[in-house]
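>>> just coords:
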């Protein structure tokens, strides 16, 4: 759209900027390939800023995207990475700046592969296949060790030689398989399942030497990861070198840094075990000696006590105390009996003094009629009536005569 302008009738900068923005808004979204040269992710900010550069033409464009768009590839994309961006051109009118608003970012080449592996890792983690609670402990001294590795490989040699140096009697069940290429995954899965089903095999090692990311891809295959997760026998992963982390490392019960370390992790060292046994024996001997010495000191302390040095002393002391209590009891009982005797004599004297027999001994007599009634009044008897007279020393019969 042509504009009629002249030196005498110019248009303002703001109007020009708005017009350019309008033209750019009519453009649709495009796929753009380039290399990230600058990346800015401020903490808490909802927008990520980056610069997309074309190395062959030395040209760059500013790109913005929402944080959730960039977070999808943040684990495998950084400065220097080649990416393909689906973006729409935008014009920022206040500053007259052109940029691209990205709706999707895809890594190119190895980055895309790493993204797929990361997505698979997150999915399997969500299922719980990598949970620490699923890890099984390794046996201390396995009878037979299963080994899945390449034929005549350095990994096989390292595992076997290291294990036999540590424990010469160890036995291995070796399964040689392809460790890269299209046949690697099914062969490794078949070997792992075969060893897992063998009752004599107590632990399985899956070993491979170092290599590129592409070479180690079979050990991040979802089918292999799930097969290892289903095993009832503990599985040790020894893939590549220490920095290499295929998904098999995460699902295995133990991840060893290298095949050599896998042999050390699974098979104990006979020399070290002998030394450990000797240290434990010496420690047990010292503990037992210390215990016996403590018991001897305690026994000596007990023997040196007076109660054991002169065992009859306690009996003698108690015998004196018993004798003292016996004498005290006898005195107390004598006092009680004497006091009771005195009280008895006093009571007896009173009884004797008040007894009718005592009165009779003073010359008195008790007159009783034939029916036994005591005569208390002279009017109670008649002349000529026979009465029984009771005196102190017997009784006799009297006849009542009329009185004057």
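Received the coordinates, thanks. Remember, it's a predicted structure, so these values are computed and weren't measured experimentally.
>>> from here on, contacts and neighbour counts on C-alpha atoms
Fine.
>>> ok, residue 208 - how many residues close by?
Residue 208 has 25 neighbours, counted by other C-alpha atoms under 10 Å.
>>> I'd like the distance between residue 17 and residue 100.
17 Å (C-alpha to C-alpha, to the nearest Å).
>>> With neighbour numbers in mind, choose between the two.
Ranked by neighbour count (other C-alpha under 10 Å), residue 17 and residue 100 place residue 100 first, with 23 against 18.
>>> who's in contact with the more buried one?
61-64, 87-90 (C-alpha atoms under 8 Å, 6 or more residues apart in numbering).
>>> try 10 Å
Residue 100 sits next to 29-30, 32, 50-52, 61-65, 85-91 when contact means C-alpha atoms under 10 Å, 6 or more residues apart in numbering.
>>> and it, what element?
Element membership for residue 100 (DSSP states H and E) is strand 97-107.
>>> in that strand, what counts as buried?
98-107 (16 or more other C-alpha atoms under 10 Å).
>>> Which is the succeeding secondary structure element to that strand?
By DSSP H and E, the next helix or strand past strand 97-107 is helix 110-127.
>>> what's the angle from that next one to strand 97-107?
Counting by axes from the mean of the first three to the mean of the last three C-alpha atoms, to 10 degrees, helix 110-127 lies at 60 degrees to strand 97-107.
>>> Which residues belonging to helix 110-127 are considered buried?
Buried residues in helix 110-127 (16+ other C-alpha under 10 Å): 111-112, 114-115, 117-118, 120-121, 124.
>>> what's next to stretch 320-328, contact-wise?
315-316, 318-319, 329-334.
>>> Of those residues, just say which sits nearest to residue 139.
Using C-alpha to C-alpha, residue 315 comes nearest to residue 139 of those, at 64.7 Å.
>>> Now for that closest one, how many residues are close by?
11.
>>> That one sits in which helix or strand?
Element membership for residue 315, per DSSP H and E: helix 311-354.
>>> any idea which helix or strand comes after that helix?
With DSSP H and E, the next secondary element past helix 311-354 is helix 356-361.
>>> Relative to the whole chain's centre, how far out is that following helix?
In terms of C-alpha atoms, centre = their mean, to the nearest Å, the gap separating the centre of helix 356-361 from the centre of its chain is 104 Å.
>>> From the contact counts, what lies against it?
Packing partners of helix 356-361 (3 or more C-alpha pairs under 10 Å, 6 or more residues apart in numbering; DSSP states H and E): helix 311-354, strand 366-368, strand 386-391.
>>> got the buried residues for that helix?
Going by neighbour count (16+ other C-alpha under 10 Å), the buried part of helix 356-361 is residue 359.
>>> Just the strands from the stretch 151-300 of the chain, written as ranges.
171-176, 201-208, 235-239, 254-255 (DSSP state E, counting those that start in this stretch).
>>> CSV for those, including distance to residue 305?
Formatted as CSV, those follow (distance: least, C-alpha to C-alpha, whole Å):
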stretch, distance to residue 305
strand 171-176, 64
strand 201-208, 61
strand 235-239, 64
strand 254-255, 62
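>>> Presented hereafter is structure B, for comparison with structure A:
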């Protein structure tokens, strides 16, 4: 077409619009899924807007009243439907719209099946993992609250939080919590509160409702937005039995908005009671420790070494004196016994001494070599011998004619009194 048109030869608007209408008409009928909004009826025609469930995209739909009333149950504003439509382009107005040929409401079973498939996909990506969930601050300075306009959920969170901790502060974002605009408004408020550095925790609260009413909180885009938040998020959607996907991806799940207030804000009364209990416990522990230390100190002070140090010295001095006296007695007894032993030994030595034997009239005959003569055959005639007496020595020579008596050679020599002689040589 660009080759056939020039600034000098442009096409009329009607021609271009007719060509667009022809191209759109070639599409035929298609089945589309969306959420009904802005539902109105005038005469025999029903007008509505079909909104995409994920993206912020919508299209106008005209439907004959008979087609609309044939759908069972009859769809209402906010219902999820599958529509067989024929795209139309109105040349006169230059507008595009769908003409509905058949409407089928999406059943609860089909919605649950879709949610289960989406849950499995997100779980496989790790969005529901416990490792990525963050702990809530003990006492948040400012709480971001996303809730419906003038809703009971807002009152429950605010009143219970301020009852538990009166000084708590809130930044409230009132949004649509059901219908076609809920996902967009909740997502936008979530981004706004997450970007606020004063907000320490974000609470998304809504009261109970049907499965269709809670579908925005299972929307994939909202779930991914919550998983990307840097601020901890608390999900308080519906009642205990309600479980949208937002509960699985949030850092903390609260069964109700009231439960969310209990989880986010500590109770000042409970904390004061806990502080009092801890203080009493610390006082008891410290008192017990001091009592044990005082008892130990008293026990140490009562010991004799500290109670009367001089008495202990005196006792030790008495022990030293007793030991010294005992040592003196033991040493004296040992010396007396040694003296007695020496006397006895001297008497025995005197009794066994050869000098004593000589004093009794005996003599000792020795060869010049000093050997004692014990037998007569040991002496040959002419041998020189020495006879030892008690007062000296007498040298003699054996008689050659008679070996029984030696002959003295010279006067007797006095013998030293201290030289011992072998008693076995006595003759």
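That came through fine. Since the model is a prediction, treat every value here as computed from it, not as a measurement.
>>> okay, the strands of the stretch 151-300 of structure 1, which one's buried deepest?
Highest mean neighbour count among those (mean count of other C-alpha atoms under 10 Å): strand 235-239, with a mean of 29.
>>> Where in structure 2 does it align, residue-wise?
Counting by TM-score structural alignment, strand 235-239 of structure 1 falls onto residues 233-237 of structure 2.
>>> does the residue opposite residue 146 of structure 1 in structure 2 once aligned sit in a helix or strand, and which one?
Aligned against structure 2 by TM-score structural alignment, residue 146 of structure 1 finds its counterpart in residue 144. Using DSSP H and E, residue 144 of structure 2 sits within strand 142-148.
>>> same check, this time on residue 60 of structure 2
If you go by DSSP H and E, residue 60 of structure 2 is part of strand 58-64.
>>> What is the corresponding segment of structure 1 for that strand?
Against structure 1, strand 58-64 of structure 2 falls on no residues (TM-score structural alignment).
>>> So what's the gap between the following helix or strand past that strand and the chain middle?
Going down the chain from strand 58-64 of structure 2, the next helix or strand is helix 65-70, by DSSP H and E. In this view, helix 65-70 of structure 2 has its centroid 67 Å away from the chain centroid, taken as C-alpha atoms, centre = their mean.
>>> who are the neighbours of helix 65-70 of structure 2, in terms of helices and strands?
Against helix 65-70 of structure 2 (3+ C-alpha pairs under 10 Å, 6+ apart) you get strand 30-42, strand 45-51, strand 95-105.
>>> so where do the helices sit in the stretch 201-350 of structure 2?
For the stretch 201-350 of structure 2, applying DSSP state H, counting those that start in this stretch gives helices covering 220-227, 245-249, 257-264, 268-301, 304-307, 309-352.
>>> Residue 200 of structure 2 is nearest to which of the ones you listed?
Ranking these by their distance to residue 200 of structure 2 (criterion: C-alpha to C-alpha) puts helix 257-264 first, at 10.1 Å.
>>> Can you check what angle separates that closest one from strand 201-206?
When the same axes, to 10 degrees is applied, the directions of helix 257-264 of structure 2 and strand 201-206 differ by 170 degrees.
>>> before we move on, back to that, export the helices and strands packed on helix 356-361 of structure 1 to TSV and tack on distance to residue 296 of structure 1?
TSV is the format used below for these (distance: least, C-alpha to C-alpha, whole Å):
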stretch	distance to residue 296 of structure 1
helix 311-354	20
strand 366-368	96
strand 386-391	94
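>>> Out of the ones you listed, which is closest to residue 234 of structure 1?
Judging those by C-alpha to C-alpha, what sits closest to residue 234 of structure 1 is helix 311-354, at 67.0 Å.
>>> returning to that earlier point: in JSON lines: the helices of the stretch 201-350 of structure 2, plus distance to residue 385 of structure 2.
Converted to JSON lines, those look like this (distance: least, C-alpha to C-alpha, whole Å):
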{"stretch": "helix 220-227", "distance to residue 385 of structure 2": "137"}
{"stretch": "helix 245-249", "distance to residue 385 of structure 2": "137"}
{"stretch": "helix 257-264", "distance to residue 385 of structure 2": "134"}
{"stretch": "helix 268-301", "distance to residue 385 of structure 2": "91"}
{"stretch": "helix 304-307", "distance to residue 385 of structure 2": "85"}
{"stretch": "helix 309-352", "distance to residue 385 of structure 2": "25"}
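>>> okay, these, which one's buried deepest?
helix 245-249 (a mean of 24).
>>> distance from it to structure 1 after superposition?
Following the fit onto structure 1, the mean deviation recorded for helix 245-249 of structure 2 is 0.7 Å by mean C-alpha distance after the TM-score superposition for structure 1.
>>> Determine the set of other helices and strands touching that helix.
Other elements packing on helix 245-249 of structure 2 under the criterion 3+ C-alpha pairs under 10 Å, 6+ apart are helix 108-124, helix 220-227, strand 233-237.
>>> Kindly recompute the last result at 8 Å.
helix 220-227, strand 233-237 (3 or more C-alpha pairs under 8 Å, 6 or more residues apart in numbering; DSSP states H and E).
>>> what comes into contact with the shortest one?
If you take C-alpha under 8 Å, 6+ apart as the criterion, strand 233-237 of structure 2 is touched by 201-208, 214, 226, 243-244, 246-247, 250-257, 259-260.
>>> rerun at 6 Å
With contacts defined as C-alpha atoms under 6 Å, 6 or more residues apart in numbering, strand 233-237 of structure 2 is touched by 202-206, 247, 250-254, 256-257.
>>> Mind picking the two most distant members of those?
With distances taken as C-alpha to C-alpha, the most widely separated pair in those is 206 and 251, at 16.9 Å.
>>> What count of nearby residues applies to the closest residue to residue 104 of structure 2 other than its chain neighbours?
Leaving aside its sequence neighbours, residue 104 of structure 2 sits nearest to residue 82 (C-alpha to C-alpha, 6 or more residues apart in numbering; 5.2 Å). For residue 82 of structure 2, the tally of surrounding residues (other C-alpha under 10 Å) stands at 16.
>>> and residue 82 of structure 2, that's in a strand?
Yes - assessed with DSSP: H, G, I helix; E, B strand; the rest coil, residue 82 of structure 2 lies in a strand.
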